[in-house]
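Asks: Okay, sequence plus prediction incoming.
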Amino acid sequence: MVAACGLPQLGPNKRQIFAGSVQKQGDAFVVSVNDRVTRATAVAPAFGFSSSFSSAGLVTSDIIRPGDVLGLTIWENVDDGLLANTGVNATPIQEVQVDSAGFIFVPYAGSVRASGNTPNELRELITSRLRDQTPDPQVEVRRVAGDGSTVSLSGKIGGQGVYPIERPTRTLSAMLAKAGGITIEASIAQITVIRGDQRGKIWFQDLYDNPRLDIALRPGDRILVEEDSRSFTALGATSQQARVPFKSQNLSALEALAQVGGLVATSSDPTGVFVFRNEPAEIANPVLGRKDLQGAQRMVYVLNLKEPNGLFHARDFVIRDGDTIYVTEAPYAQWTKTISLIAGSLTPVASVQTLTGG
């Protein structure tokens, strides 16, 4: 009767999984994990910046750009000048913004190209324009509100917004600090820089471990701080069955099992820890010792934690985004269910006999 009804299961047992292998006319390759397999499958996301990002020099704060706000003061060597009031020979122009075409307007000097010039070069241009209007003019050009070159920061950061590229904030790390730093754990923070139609992504920790990744910013850069979106699924005889986010850049099978509370001591089979994955052909071929496979292959990796090197293999086997970790039940657990089912089926019969006096 028990055999006919079938016992409740968390999922397939080891025998059923092995029965679905390609070797037994199934559609998945079942592979035992060893040192060679751990090396062949140890693939982690490769982030970084292209040469166009890393070779860009620092933006100099001396060059005027569209959007800059400038202050001007013009001195005239006459009592009754073009711009100044009677008795005053200095005329301050508090704020003038460089327009999108790169020009500013100065009375009596007209439209003057400011973009691309230093403040001193702009001063000479304005002076030469005014020299024909008033004798020996003197001009001062100064910045009022920092650079017009800006970058935007969004995502998991202290202060989202648009920030000017100023002398102290010309690099990625400095700009992140200016915006209040990240608001998520450093181990799972990813930084994306979008520049035109190009983008580069790095781990936040790598930004400080590798100074070459602290790139110089460019006007219009968009910086996005995100939490690592990778996850794996844990099923079977584990303390937790759930979709679990990664907690570090690299995650081993042993760490993944620890994240879900480990194996259930009373029901799990440490010889039947399986990792299900769609493996690209460039990895599946070396794992299987073949060269003819094309496209993604269904792979089932088997970890036996009771082997002498089983824990080492689990420690070295890298879990990747989308993996499913499945732990089978121990035969003892099935035997316990059988006994419980038999004992449970006898209890009502005994109760009926007691009531009838049989």
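Replies: Everything's here; your move.

Asks: Please count neighbours and contacts with C-alpha atoms only from this point.
Replies: OK.

Asks: buried set for stretch 52-61?
Replies: Residues of stretch 52-61 classed as buried by neighbour count (16 or more other Cα atoms under 10 Å): 53, 59, 61.

Asks: how far does that stretch stretch from start to finish?
Replies: 21 Å (Cα to Cα, to the nearest Å).

Asks: List of residues touching it?
Replies: 147, 165-167, 170-171, 200, 212-213, 215-218 (Cα atoms under 8 Å, 6 or more residues apart in numbering).

Asks: what about 6 Å?
Replies: 167, 215, 216 (Cα atoms under 6 Å, 6 or more residues apart in numbering).

Asks: so which strand or helix has the closest residue to residue 191 other than its chain neighbours?
Replies: Sequence neighbours aside, residue 225 is the residue nearest to residue 191 in space, at 4.8 Å (criterion: Cα to Cα, 6 or more residues apart in numbering). Assessed by DSSP states H and E, residue 225 sits inside strand 222-227.

Asks: Equivalent analysis for residue 206, please.
Replies: helix 204-209.

Asks: contacting residues around the residue nearest to residue 191?
Replies: Contacts of residue 225 (Cα under 6 Å, 6+ apart): 155, 156, 190, 191.

Asks: ok, back up a step: can you tell me which of the buried residues of stretch 52-61 is nearest residue 354?
Replies: residue 53 (84.9 Å; Cα to Cα).

Asks: is it true that that closest one lies in a helix?
Replies: Yes: with DSSP: H, G, I helix; E, B strand; the rest coil as the criterion, residue 53 is assigned to a helix.

Asks: got a list of what the most centrally placed residue in the chain touches?
Replies: The centre of the chain sits closest to residue 190, judged by Cα atoms, centre = their mean, with a distance of 2.9 Å. Applying Cα under 6 Å, 6+ apart to residue 190 gives the contacts 202, 203, 204, 225, 226.

Asks: second one coming, line it up with the first:
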Amino acid sequence: MKSSMNSSADSAPKRVLRLAAIGAAGTLMSACAALPGMNMQAPSAPTTSTTSEAAQPSAQVPIAEIDIPLIKQMRDAERDTASSASLLVAPSTPYVLGTGDVLNITVWDHPELAAAQFSAPQSAPRAADPVAGFVVDEQGNLTFPYAGRVHVAGLRADEAQAALAKSLTKSFVEPQVTLRVASYRAAQIYVDGEIHSPGPQSINDIPMSLYEAISRAGGFSPAADQSRMVLVRGGTSHAINLAQMLDRGQNPSDIVLKSGDVLRIPARDESGVFVMGEVNKPTTAMPMKNGRLTLADALAQAGSVSTTSSDPGHVYVVRDTLADVPKVFHLDARSPVSMILANQFDLQPRDVVYVDTNNLVRFSRVLSLLMPAINAGLTAGILTK
């Protein structure tokens, strides 16, 4: 009787240990069936479903393979898309006078008229004050002794000179007049962003081309993104890709800026690409100085894929994450030849590059998550014994 009680008492802890082991094994097997990770698979064909299920939108996102036909298709689409910079190409025109311009006028053999333009006191001149001379008023008129008011706005300097000489014939015989612009103040543009000297730039008799505006502003800073410049004109933004224009044989000097234009040069870090997953150094990859950033460049900036934990067969690029249907591209990089495709696949700003985990590392991570629970169960069984 006593021995049977002892045997039943001894069997209780064994049953606890057995149940704990069976539970841990069952948990392990169920976890192995669904290994954690961000493994992305191409959506399979839908099976039979009810009417209510068919009415619901699918949560799956189509995945496109990165191959030569896809790269050719993307390059053809980029080539066929007309650049908005072509809308800005216009022939240069001579400078015309406008409100605020300061004119230096000389009437030969009449030195008394020259004193009129220096009569204004210059006791405490400021940087914004005009130089000495005759200022074109808000109505576009020039007031000159013996000539009265002469409308010069919208005229070239030589045309304004002829108009003033004609008005002076009322008081002088064949007056010899010289007119030049002492200060250009009627037309300005504004250059902002990654430029050495941002700020307003006055338009003068030299046409304000794109290169001229950048040169007057001190040139690009090292962080400038020359491929995503923006020109705002009349409330409309026009994208300018300087590197693309040069590749196509287009002269950026053909883009002539007009008064009121705003030219902005963004920084390259505004167009970064996020590289994450099983890479040696997750980072935000920056475009090159020409604005391009390929998939191979992004992986190189991230220290390449991890040789111990990555699955090179599952490299993904996620694009348009804020759109209703994002775009996902897949590259099988198990072969070194696939790097040719990666070097030709151009990334866009705010893309996400993700390198998936291999199954062995995923299984190892499952074990690391389950071992504390298994050890706790075994410890509880031992303590019960």
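Replies: Looks like it arrived, so ask away. The structure displayed is predicted, hence computed values, not measured ones.

Asks: Got a TM-score for the two of them?
Replies: TM-score for the superposed chains, counting by TM-score structural alignment, normalised by the length of the first structure: 0.74, backed by 326 aligned residues with a Cα RMSD of 3.8 Å.

Asks: can you map out the helices along the stretch 101-250 of the first structure?
Replies: 119-130, 172-178, 204-209 (DSSP state H, counting those that start in this stretch).

Asks: could you say what helices and strands the first one packs with?
Replies: Other helices and strands packing on helix 119-130 of the first structure, by 3 or more Cα pairs under 6 Å, 6 or more residues apart in numbering; DSSP states H and E, are strand 138-143.

Asks: hmm, back to that, which of the contacts of residue 225 of the first structure show up in the second structure as well?
Replies: Counting by both residues aligned by TM-score structural alignment, their matches' Cα atoms under 6 Å, the second structure reproduces these contacts from the contacts of residue 225 of the first structure: 155, 156, 191.

Asks: mind checking what the second one lines up with in the second structure?
Replies: So that's residue 156 of the first structure. Correspondence of residue 156 of the first structure to the second structure, assessed by TM-score structural alignment: residue 194.

Asks: if I look at that match, how far off is residue 349 of the second structure?
Replies: For residue 194 of the second structure, the distance to residue 349 of the second structure - Cα to Cα - is 17 Å.

Asks: List the residues that contact the counterpart of residue 313 of the second structure in the first structure.
Replies: In the first structure, the residue paired with residue 313 of the second structure is residue 271, using TM-score structural alignment. Going by Cα under 6 Å, 6+ apart, residue 271 of the first structure touches 304, 305.

Asks: Give me the secondary structure label for residue 271 of the first structure.
Replies: Per three-state DSSP, residue 271 of the first structure ends up strand.

Asks: any idea how far it lies from residue 336 of the first structure?
Replies: 19 Å.

Asks: residue boundaries of the strands in the stretch 201-350 of the first structure?
Replies: Taking DSSP state E, counting those that start in this stretch to define them, one finds strands in the stretch 201-350 of the first structure at 222-227, 231-236, 242-245, 251-252, 268-279, 297-303, 318-319, 324-329.

Asks: Which one, of those strands, ends up nearest to residue 42 of the first structure?
Replies: strand 318-319 (5.5 Å).

Asks: Which residue numbers in the second structure does the closest one align to?
Replies: With TM-score structural alignment as the criterion, strand 318-319 of the first structure aligns to 346-347.

Asks: and the matching stretch, how far out from the chain's middle?
Replies: 13 Å (Cα atoms, centre = their mean, to the nearest Å).

Asks: again, but for stretch 30-46 of the first structure
Replies: That offset, for stretch 30-46 of the first structure, works out to 23 Å (Cα atoms, centre = their mean).

Asks: Buried residues of it, list them for me.
Replies: Across stretch 30-46 of the first structure, burial judged by 16+ other Cα under 10 Å covers 30, 31, 33, 34, 37, 38, 40, 41.

Asks: Show me which of the residues you listed is closest to residue 136 of the first structure.
Replies: Of the buried residues of stretch 30-46 of the first structure, the one sitting nearest to residue 136 of the first structure (Cα to Cα) turns out to be residue 41, at 76.1 Å.

Asks: Excluding sequence neighbours, find me the nearest residue to the closest one.
Replies: Using Cα to Cα, 6+ apart, the nearest residue to residue 41 of the first structure is residue 283, at 6.5 Å.

Asks: Tell me the counterpart of the one you found in the second structure.
Replies: Aligned partner of residue 283 of the first structure by TM-score structural alignment: none.

Asks: how deep is residue 283 of the first structure tucked in, by neighbour count?
Replies: Residue 283 of the first structure: 17 surrounding residues under other Cα atoms under 10 Å.

Asks: That one and residue 318 of the first structure, how far apart?
Replies: Distance, residue 283 of the first structure to residue 318 of the first structure, by Cα to Cα: 13 Å.

Asks: What of residue 32 of the first structure?
Replies: 14 Å.
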